[in-house]
Structures are given as structure tokens and as C-alpha cells.
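Student: quick one: sequence plus predicted model below, questions after.
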Amino acid sequence: MDMNTTPVLQLTGICKRFAGIVALNNVALSVRAGEVMALIGENGAGKSTLVKTLTGIYRPDEGTIELAGQPVRFANAQDAMQAGVTAVHQETVMFDELTVAENIYVGRQPCRGASGRIDWSKIEAEAEKLFERLEVALPVRARVKDLSVAQRHFVEIARALSQDARVVILDEPTASLSQREIRELYRIIRQLRDAGTAVIFISHKFDEIYEVADRYTVLRDGQFIAEGALADITEQELVALMVGRTVKQAYPKADVTPGEVLLSVENLCHPTEFDNVSFELRRGEILGFYGLVGAGRSEVMQALFGLSTQVRGNVRLDGKPVCVTCAADAIKHGIAYVPEDRQHQGAHLTLPILQNITLPILSKVGFFLRGRRAEENKIARHFAEQLELKAAYLTQNVSELSGGNQQKVVLGKWLATNPKVIILDEPTKGIDIGSKAAVHRFIGELVSKGLSVILVSSELPEVMGLADRIVVMHQGRIEHTFNRGEATPEMIVSAASGNELAEDCA
């Protein structure tokens, strides 16, 4: 790729402020045709604001945006799409009841002659050509509500191609995909690059960045920090640019000796999700749960929190039988659950931070009592400081926070219930390395205070680095339980795949 060619997209001196808060300050960025540029930064670094500025949702207060060397100003998202700049977000936004083809051409359906009737056969034929070009087998008459997350991403990419997009922004596209789906997405990204499309790729996973990207741009605290070729920089150097410091210890393990059994689960069963699940959790222990997609880990945790019906089995807490039929029962017994899907299940995005954190303990704070706001502020500030929450003020709506800071709000919300057991389901999914380190440190502090933690994670280094024991699940059953330090990554993955090699090695 000729670095002397004019960039397809170039930003210079971009600034954006919200009520006096500087979100972007003198940001520069460029990407050329046939290039994949990785946009890197911690949560709160300004990536989401920059993407919204690029796609016409926000207008910059200062600075210029150039397409193929010509200055442009986008009045709205439609302007950006017509100019050839489009984004595929982690949380896809489509019409679930419409078909794949209808979603691709919604708002710009071709019509038949003077009759003005929509040419449905042409829409479906054009959609099929797009998927042939992407080498993806996807029925164009399928309802979007019936598609997987990966298939939804492919529909969004097809929609971008249908508009002759010159710049495609992929914002955390692999967060909810399986390894097979991720490899398919890599292939499509390379196909876009080879066809001359400029791609901006946003991810917190360095293996993905090095797999698909050619160059990088680093943002920190809303400012441009550095850019260059990925071939010329190491992962550790990138981390230092992102966080302004070197993260020396990714998984700080608290020096805690687990005590007596706190939670005992015997023969937990569900008709379709899991069968004969039995394990023990000790006081001050981090018990890791690992498994491949469909292993049933999250389903077991949701059952323990009372979110599932038709569950059979015995659960004991502090040696006493407990019956959990709803979330209120779980909270009463001292069990808290931080779900994987923080935006739909973990937080109320349109409520402020302080109300989110105190929501499960309203009976303690008081609904209409004098001094309620002061008590809310006190509790919310305590957990905001402990979790290193980055927010302008505690009355800020959670929707305005970055993904990593939204996760910290959800953590604070459940810790405010003063639980005995906290279940963390993918607690660092989709958050940057700096926020991950803060969450990991806080998990260590929790067990140091006697709290027991169940850690569900798809990141093997995270499970191996933090857990005292690792429960490996496969197709709804516990395949093996490893003590800390006794298993290699190969043994754990082998057990997660249902192979007997792990037991032989152990």
C-alpha cells in the first residue's frame, strides 16, 4: 500500500464538547483505500464519540473531516451514509420483523416504473448478489429476528456494500461471536480491504488487531496519542500508549486461603440447558467456570439467581437449604449476579449512575424519605471510587458512559447489596485492558474481605490467572474440575471440547 496516496478519510483537529466536558480534543486520524486501521484506546478514550462524529450523529465543534481530499460536513447519519461512511456496531440496530433483504434496502427500495410499487424481486436479487460477493450463505427472506449475532453483522456489512461504502467502521464486531464466526468475519474484512474499501477496526483484543489490521491509531482521554504500522510496535508498547503506563501484572491474585464451604450445589438440572451440575464454593474463593459456546455456564448461573424455571436440584448456603425461585429470593439470601449483557440485563441506561447503584437496595435507602439523595450519593460515590469509575458526575445517565464504565456501574450495583456470593458472568467482556486490570484488582479485594466469587469467562488467561479452581463445562455437564496450577491451557481446552485427554493428563 502506497503511504503517499491521499487518505480516503482524514480528520484534523477534531474537538467535541458536551456541557463543558471535553470528549475529543484535537484528534487526528487517517485511513487509506485498501487499508485496515485499528482504532485503539481504553473505554472512555473517545472512540465512541469519534465514531458518532464520523457517522453524522454528532457534529464536531472544531476541526475538519475530509473524504478523498475534499472537506465534508455531515448534517446527520443519512448524509454520512450517502457519502460512503457507515458503521457496523457491536449492538446491531435493525428491524427484527423485516427480512434480510428488506433491512438492507430499507428507506431506499427500488420501484417498478411509474406505478411506484416496490420491486421486491429486484430487492431480493440484489441482496443475493451482495451475499455472493461476500461468499456468505444467508437466506434473504429470513426474518432478522431469527438470525445469529454474526449473521446480523453480515447483514450490516451487506447494507454498507449496497451503498458503495468507501469507509466501513467495525465497532467491537467480534464481542459475541464464536471462534468459527470470528474467522468468517476476518475473511470478510480482508475481502473488503482487497476490494479497496477503507476499514476502521475497533477492538480491545490484541490478537484480533494484529490478525487483521495494517496500522493503528491510539486515543487516550479524548486525545490523539500515536499512529503507525502495527508491524513496528509490540503489544506491550501499545498498552503503554493506551493507558499511559505499563500494565505489569494483568491478573493480580490475592493471597487468600479459601475457608469452609459456603455454597453447595447438588445435581442441578434443567430439561434443555444443563444436567447433573454439582460443585462447591468456599468462603474467600474465586471459582472459575470455563467452556465453549453452548456449554451451559451462563444458564447454570441464571438458575442459581432464580431467573430460570423448571430447575431441579439442591442448593445450600452456609449449610442451610435455600429455595431460589426469583431474583428477589437470591438477593435476600446474599447471592448477586452480574450478567454478561450489561446493556439489556445489567443496567438501566436511561437512569443516572447513583440510581442504578442503589436500585437493588431501595428498601434500605428509602423511597421518599428525607435525606435519600444524600444516602444515594454516599453509597454511589463509595463504589465509584473503589471501581475507579470515570464519569463527569454521579447524576450522569449510564447510557452516556463507555462500555467499561457501564460494567463498573453494574458491579457497584450488586456489591451495594452486600452479598455473600457474587457471580460474575463475563465481567470484562468488551472492555479495555486498563478497565480489565481495575476489575481484576477489585475481584482480588473482594475475596480478601471474605466474599466468594464465581467467575464465568471465555478468556482462558483470565480464568487461569484469577481462579483458585476451574470448573470446565461441556454440553451442559461438568467435564472436569482443576485446582489452580495443575492444568495447562491445552488440558482445559481439551476438557471443554469433551475430550478425555484432560482427565488422562490430570
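Tutor: Received it, and whenever you're ready, just let me know what you need. Numbers count the residues shown, from 1 in each chain.

Student: please count neighbours and contacts with C-alpha atoms only from this point.
Tutor: Noted.

Student: how about the most centrally placed residue in the chain: what's its closest non-neighbour residue?
Tutor: In the chain, the C-alpha nearest the mean C-alpha coordinate belongs to residue 430, at 2.9 Å (C-alpha atoms, centre = their mean). Residue nearest to residue 430 in three dimensions, not counting chain neighbours: residue 175, with 6.1 Å by C-alpha to C-alpha, 6 or more residues apart in numbering.

Student: the one you found against residue 429, yeah?
Tutor: Yes - the pair residue 175 and residue 429 qualifies as a contact (C-alpha atoms under 8 Å) at a distance of 7.1 Å.

Student: was I right to think residue 155 contacts residue 100?
Tutor: Yes - between residue 155 and residue 100 there is a contact at 6.7 Å, judged by C-alpha under 8 Å.

Student: the more surrounded of these two?
Tutor: Per other C-alpha atoms under 10 Å, whichever of residue 155 and residue 100 has more neighbours is residue 100, with 31 against 27.

Student: pull the contacting residues for the nearest residue to the more buried one once chain neighbours are set aside.
Tutor: In space, and not counting its chain neighbours, residue 100 is closest to residue 140: 4.9 Å by C-alpha to C-alpha, 6+ apart. Each residue near residue 140 by C-alpha atoms under 8 Å, 6 or more residues apart in numbering is listed here: 99-101, 124, 127-128.

Student: so which of these sit within helices?
Tutor: Judged by DSSP state H, helices contain the following of those: 100-101, 124, 127-128.

Student: give me every residue that touches the residue nearest to the centre of the chain.
Tutor: Taking C-alpha under 8 Å, 6+ apart as the test, what residue 430 contacts is 172, 175, 203-204, 403-404.

Student: and here's the other structure:
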Amino acid sequence: MKVRMQGIHKSFGNVKILKGVELQIGNGEIHALMGENGAGKSTMIKVLTGVYTKDCGEIFIDDEQVEINSIKDSEKYRIAYVHQELNVIRQLSICDNIFLGKELKTKQGLLDTKKMNEICKEKLSQLGIGHLSPDTLVGDLSVGYQQMIEIAKALLIDAKLVILDEPTAALTNKEIENLFEIINKLKLEGVSFLYVSHRMNEIFRMCDRVTVLRDGQYIGVEKIDAINEEKLVEMMTGKSIDNLYLKEKVTLGKTVLEVKNISRKNEFKDINFFVKEGEVLGFAGLMGSGRSEIMHTIFGSTKLDSGKIFIDGVEKKINSPIDAKKNGIAFVTEDRKEEGLILDFDIKENFVIPSLKKFLKGIVVQESQISNKIDSYIKNLKIRTSGRDQKIKNLSGGNQQKVVFAKWLETNPKILILDEPTRGVDVGAKKEIYEVINELKKQGVAIILVSSELAEVIGVADRVAVIHNQKLVKIYEGKNITQEEVLKTAFLGGAE
């Protein structure tokens, strides 16, 4: 199926989001849609899928002009949208999820469970996961399998265009490879894909062409084999981004955090490391190796089974995030939407939560002080927003992440834990986040960086700790920090 959008405009009130953008997807093509957060990608997708109605412009399916004013319209034209935040109901079975709202009935008006199970098995087999039972609860599946269930929904409507929004953000390496196999298989069957991701390596590996948006405008389309990463970044940002990873050299101070033999059953065992003032200690390892679990325990979200935590050389009992905050620990979690922000609150309300006591005079909240502070962070962190009163859910991913940074920086942490700080963040916002990290190093903050992007860990961290099978097997530093060595240790482990 061929899809063409041209001259698409969309505004909300007086704010113009899309300004005459265009997109052309070929039959059986994997087409990337790229741009910085706030470039208009999500709005464009929502116009194509009928979530939003375009103000003007034209949409063509196989050269025939069509109107798409609802999700039902987009499904009629065989367009399916697999969201970044998966739309599965964990308490229902695989079959119930796939047929939700599309249940089959017998002539007597009863649910045709037998027929639905048969079709469900057929779709699962088509995706190479036929070993799963249609009766399995979706909540018992890994995120990778849940994503397969979302794609199975697309197959149910015989989708000819599947939109994938950051499809690998929460997948393990094995699940990513499985997903890529499925995409290539369906491509050979004539299914087209619109692929939205900030992961450059995936774009160059999987896609045929790329369309770039910037500030709500169409910048251009290029064949993947006719463009390089530098040119793509320049199209997205309007400028060349040299030296993405600028690692500041600072004089390290005293050891701020040290953990000795910390363990938590089934999550990690006998972990030992330290981090100094002005240092970035990176953590690499496969998803599920125990990296994030270690950080949650240091922050008090989960409790230690054994081992000790020392801050400034003094043993501390950290049994809750409140304890952690009292001891100068801040934590930017990997799941900002579930753990880092309240989406229905505005920027100001989210910002003040960890540091409210600072702005109290007796029992009176000093509103003007809070406003001045958040306005300062909006300026210094380059948060793109209409103002401090804008709802968090209406910000792009990169700007949401900057709000998380702002609220924790206001607590003046001595130890800052960053778990996947640039996940779902465009390249321009990434550079800005790295600049914040470098500035914090100069201020003597001890930083722990957990990331699935190996180039990020190596490019930003002064030392790199590798976790393999729930154990810290090696710490690399200096010239020994190479992608090959870190990757090999992450996969195979090594001498402790």
C-alpha cells in the first residue's frame, strides 16, 4: 500500500504545529520519520491515524484521495498504530486483547471463543510466537512479547501500513532482533512500516528512506544509503552537532558513595563500587542484568538483603527514597512517565514536589519563589514550553526529561543517579543533557549513569562498570574503555 500526505496543516488555537508537511511511503517500504522532540512527528501520525483532524491538506492511499477523521477510518484503510506506551490490558488474555472491540459472535449472538482462539493462534504463529497460548494473561508476558501482541492486533485488521513509535525502547537485545525479523518478514509480504525512533543505528539498519521534520515543517526525504548520520543530524537540528559526547576533565574529589557487597535476592549479588566528587561512573550490561535494580535499592525504592552503603565514609541505612533524599541522593528513573512525573500536573507542580520544604515560610508556600526558580530552569535547560503552567503530558519526551532533571537538581544532590536519561530523547536534547551532566561534574556532584546505549556510556562516563548475570564483573577506565571490550564483557561476563 502506498500512502501520501501533502500540505498537511494542524494548529491548536493560535499555535501552529504542522506547517504544510508531507510524507510519502512506498509499498513494502520501511520508512523512517525523524525530527527532534517537538518537531511534529506525533501530531503527523495522529492526523494519519484519525486521532486529530487536519486543518487542511490531502491524504492519498494508493493514489486515491481519502478522508481520515477517526481511528475507525484509519483501520478501514488498513493503517495500524503500535504506540510507544503499549495499549494492552494486562489483566486480559492474549486473545481478549487482540479482539478487544472486535469480538466475533455466533449466529446466536454469543461470543465465538473457538473462532477467536483459532484466529489468535494463526496470528501468533505468523509472528513466530505460536508457542504462546491465547489464554495467557498479557501481564505475565515480557514487554517484548506484549509488543508482539500489539503487532498481532495490526495483523487482525490485515494492516498494510504499521506505524511503530520507538518500538525498541524497552526491549532486550534478543527481543529487538526478534522484532526486526518480524518486520522484515512482513515487509516481504508487502506490509509497509512507518518507523519512528531516535536510535540512529536502527534507522540505518532497518529503513529504506527517511523523512525529516523540523519545527513543524517538512525538511526533506532521503534514501538511507545516500545519507550519513552527520547529515541526518544536520537536517533534524538545522546545524551540525560535532562532538556529541563532550567529556569534561575535572579534578576528582573525595569518595562520596561506596557500596560494599550489596545483594538483593534474584536481582543482584555482592556488588562493590565507589564514585567520587566530579566523577561519572557508567553502568553497562544487558537489559535484565540487574543494573536498574541496583540503583533502585541505593535510592531506597527497594530494600537490601545484605551489604552496606556508605556516604562520605559513614554507613547509612537507606530504607526509602525519603532516606535517600536526606542523604543527598537524587534519582532520574528510566520510566519518567510512571515513576518520574505526574502527567496531569503542570511543570511547576511537578518541579516543586521533592523540594517543597525549601519554599515554605511557616505554612505558607512562597509561590513567587517557585515561579522564579522554574522559570530559571526553563531558560537554562532550554525546556521548550508555553510556560510553567503547561501540563507535563503535553510536552515532548525530551522536555519532560528536562523537567525531571530540574526537579531533582533543585534538591542540590551530592549523588545523582541517571537511569536511561536520554531514552526517547532526540539528538539535540541529548547534547543538552550531556552539557548539564558536565556542568554538574564541575560542581563536584558524583554521578552514576545507567544506559543501554553503549556509545553514550563510553562517551560520557569516566569509568564503566559492567553488570553480567546480576554481578559486577569488571570496571573499565581510561584507554581500556572500548566498545568491543565492554560489549564482550556484557554478553560473556569475565573475571571478577
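Tutor: Sure, I can see it. These numbers were taken from a predicted model, which means no experiment stands behind them.

Student: quick check: TM-score for this pair?
Tutor: Taking TM-score structural alignment, normalised by the length of the second structure as the basis, the two superposed chains have a TM-score of 0.96; 495 aligned residues with a C-alpha RMSD of 1.6 Å.

Student: in the second structure, what residue corresponds to the residue nearest to the centre of the first structure?
Tutor: In the second structure, residue 430 of the first structure lines up with residue 424, judged by TM-score structural alignment.

Student: do the same with residue 46 of the first structure
Tutor: In the second structure, residue 46 of the first structure lands on residue 40 (TM-score structural alignment).

Student: helix, strand or coil for the residue nearest to residue 100 of the first structure?
Tutor: coil (DSSP: H, G, I helix; E, B strand; the rest coil).

Student: who wins for most neighbours among the contacts of residue 430 of the first structure?
Tutor: Of the contacts of residue 430 of the first structure, residue 404 is surrounded by the most neighbours, 25 neighbours in total, counting by other C-alpha under 10 Å.

Student: which residue in the second structure aligns with that residue?
Tutor: Checking TM-score structural alignment: residue 404 of the first structure goes with residue 398.

Student: how about the nearest residue to its match, chain neighbours excluded?
Tutor: Distances taken as C-alpha to C-alpha, 6+ apart put residue 425 closest to residue 398 of the second structure, at 4.7 Å, once the chain neighbours are dropped.

Student: thought the one you found was touching residue 397?
Tutor: Yes - at 6.0 Å, residue 425 of the second structure counts as touching residue 397 under the criterion of C-alpha under 8 Å.

Student: still on that earlier bit, mind listing what the match of residue 46 of the first structure touches?
Tutor: With C-alpha under 8 Å, 6+ apart, residue 40 of the second structure has these contacts: 17-18, 213-217.

Student: for the aligned residue in the second structure for residue 445 of the first structure, pull up the helix or strand it's in.
Tutor: Taking TM-score structural alignment for the superposition, residue 445 of the first structure sits opposite residue 439 in the second structure. Using DSSP states H and E, residue 439 of the second structure maps to helix 427-442.

Student: have a look at how far, on average, the next helix-or-strand element following that helix is from the first structure.
Tutor: The element immediately downstream of helix 427-442 of the second structure (helix or strand, assigned by DSSP H and E) is strand 446-450. Compared with the first structure after fitting, strand 446-450 of the second structure deviates on average by 0.7 Å (mean C-alpha distance after the TM-score superposition for the first structure).

Student: and strand 446-450 of the second structure, how far out from the chain's middle?
Tutor: On the basis of C-alpha atoms, centre = their mean, to the nearest Å, strand 446-450 of the second structure sits 18 Å off its chain's mean C-alpha point.

Student: neighbouring contacts of it?
Tutor: 256-257, 275-284, 291-292, 414-421, 441, 457, 461.

Student: if we go to 6 Å?
Tutor: When contacts are defined by C-alpha atoms under 6 Å, 6 or more residues apart in numbering, strand 446-450 of the second structure is touched by residues 276-283, 415-420.

Student: out of those, the closest to residue 300 of the second structure would be?
Tutor: Nearest to residue 300 of the second structure among the contacts of strand 446-450 of the second structure: residue 417, at 12.3 Å, using C-alpha to C-alpha.

Student: what's the helix or strand for that closest one?
Tutor: Counting by DSSP H and E, residue 417 of the second structure is found in strand 415-419.

Student: that strand to helix 427-442, inter-axis angle?
Tutor: Compare the direction of strand 415-419 of the second structure with that of helix 427-442 by axes from the mean of the first three to the mean of the last three C-alpha atoms, to 10 degrees and you get 160 degrees.
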